[in-house]
Each structure stands twice: as C-alpha cells, then as structure tokens.
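**Student:** Provide a 3D model corresponding to the input given below.
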Amino acid sequence: MRDHDDTPSTIGNDLPPILAGAACALAGTGAVLAVLGSDSPLRAPFALFLLFAAPAAGLFALLRGLEPGARAAIAAAGAGAIDLGAAAVLSGLEVLSARSSVAVIVTVTALLFLRTAADRRNERSTPEQMHR
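**Tutor:** Okay, the predicted model is just below:
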C-alpha cells in the first residue's frame, strides 16, 4: 500500500506555470485597459502590476547565472529603476500618461526578452555555425 507522502505533488509541480499564466493575463488586461483608456476600477491596479512585473520578469530571465533569490532581488530593483527612468524621460518630454508608460515598458520588456533569446541562441550555436 502506498503512503500519501510517496507520490509527487502535482500542485507543487503545476503551480509555477499556473501563476505565470495568471500574471500574464493580469498584465495583459492592464495593458489593454490602459491603452483603451477604460474607466474600469481595475485599470490602475492591473496597469501598475504590468509596469512592475513585466520588466522584473524580463530582467529575471536575463540574469540566469545568479541564484534565484539574488535574481529576484536584482530584478525587482531593476524593474523599479526602469520604471523611474521611463517616467523621468516621459515627464521630461511632457508626454507622461498611462498609455505612453505602458508602451515604453512593454517595449523595454520585449527588448529584454529578445536579448535573453539571443543569448540563449548564441550559447547553443557551435563555433562552426558562428563563422558561417
């Protein structure tokens, strides 16, 4: 007879992808609500989640060589710095709004993920492939 503790936890294995999917849905909803200029009461919290979580996720993916705790701390601090830098530039240009902030942060996040993908592609390529 099998003991309950002998079976691997399916909830523990499935939880990170489920949380990542929920975070993407929440951030995507925030982006849509901000870009459309909706009057929904969920616009501000969802957009703020996007403005923090998106660059943090991009930085977390980029910093693969560090331990997870250090990656999380640096990604959180870096996300704050990216947000403050974007706000300063947009404010200096006098175009600071929810729409422009979301556009800039999504662009920066996309660049971070593209850099991560390029780094991983370069790590997998052999020296022969790089000289072609």
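
**Student:** Only C-alpha atoms from now on, for both contacts and neighbour counts.
**Tutor:** OK.

**Student:** Which residue, other than its chain neighbours, is closest to P45?
**Tutor:** G30 (7.6 Å; CA to CA, 6 or more residues apart in numbering).

**Student:** and the helix or strand harbouring I82, how far out from the chain's middle?
**Tutor:** Here I82, judged by DSSP states H and E, is contained in helix 68-92. Centre-to-centre, helix 68-92 and its host chain are 11 Å apart (CA atoms, centre = their mean, to the nearest Å).

**Student:** Report the distance from whichever helix or strand comes after it to the chain centre.
**Tutor:** Sequence order places helix 98-124 as the next helix or strand after helix 68-92, per DSSP H and E. Chain-centre distance of helix 98-124: 9 Å, with CA atoms, centre = their mean.

**Student:** Second chain to compare with the first, below:
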Amino acid sequence: MAVAVAGVGATLALSDSGSPLRGPFTLFFLLAAPATAIGAALRGLQLWPRTLVSVAGAIAVDLLVAQGMLAVHRWSVTGGIVTVALISSLVLLLVTVRRQRRRTARRRA
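**Tutor:** This next block holds a predicted model:
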C-alpha cells in the first residue's frame, strides 16, 4: 500500500496535477523512497534504530538534493522528484548487487 501511495505521489507531482492529494502524497514519496533504500542498506540494525536512521537519512538526502539544485540554479519540482527517485533506486540497486555477491561467495566457499 505504501508503494502505491508513493508511486501516486510521484506521478501526481511529475504530471503537474491539480489534485488536493498531490502535496501529501508527494511528501510521502520524498520521505519513503530514500528511507526505504537506506533501511535496506542498514539491514543489520534493530527495528527502532534502523527506522530512526532511515528517516533522518531520507531528510538529509532531500535537503542535499534541494541544496545542490539551488546552488547550481537548477531548482525545479520535477528535477527534485526525479533526482530523489534516482538516488533511491541507485542505493537499492547497490544493496541488491552486494547481497547477490555475498550469496555467490558463500556458495563457492
């Protein structure tokens, strides 16, 4: 359900919809996407510390993206959504690749 809400939020933001749900769903996407990626990378921690670090990391990613875009004078809502989605996807991809390598190394040993 959370993935659907985040996906709808990103879609509403990218399509420049006038829906009243655009703001809350987009905010949910901006927090959930990086938090999920960071939480996947911190799999070894217990639930509460991992949740806290994931949310703090998601806020940091969002702020760093906004700061970087403002610094180079390229701020746009669409650019911010796409950049956060790309960073989150890249982190999830790297976590998946790392786990696959560990499984392959265990099978060889």
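
**Student:** The helix holding I82 of structure 1 maps to which residues in structure 2?
**Tutor:** Aligned by TM-score structural alignment, helix 68-92 of structure 1 falls on residues 47-71 of structure 2.

**Student:** For the residue nearest to P45 of structure 1, give me its contacts.
**Tutor:** L42, R43, A44, P45, F46, A47, L48, F49, L50 (CA atoms under 8 Å, 6 or more residues apart in numbering).

**Student:** Just name the closest of the residues you listed to A57 of structure 1, please.
**Tutor:** L50 (10.2 Å; CA to CA).

**Student:** what do we get in structure 2 for that closest one?
**Tutor:** So L50 of structure 1 corresponds to F29, using TM-score structural alignment.

**Student:** can you count the residues close to that match?
**Tutor:** 26 (other CA atoms under 10 Å).

**Student:** quick one: which helix or strand includes it?
**Tutor:** Judged by DSSP H and E, F29 of structure 2 forms part of helix 22-41.

**Student:** What are the buried residues along that helix?
**Tutor:** For helix 22-41 of structure 2, burial by neighbour count (16 or more other CA atoms under 10 Å) applies to 22, 25-26, 28-41.

**Student:** repeat for stretch 74-85 of structure 2
**Tutor:** For stretch 74-85 of structure 2, by 16+ other CA under 10 Å, it's G80, I81, T83, V84, A85.
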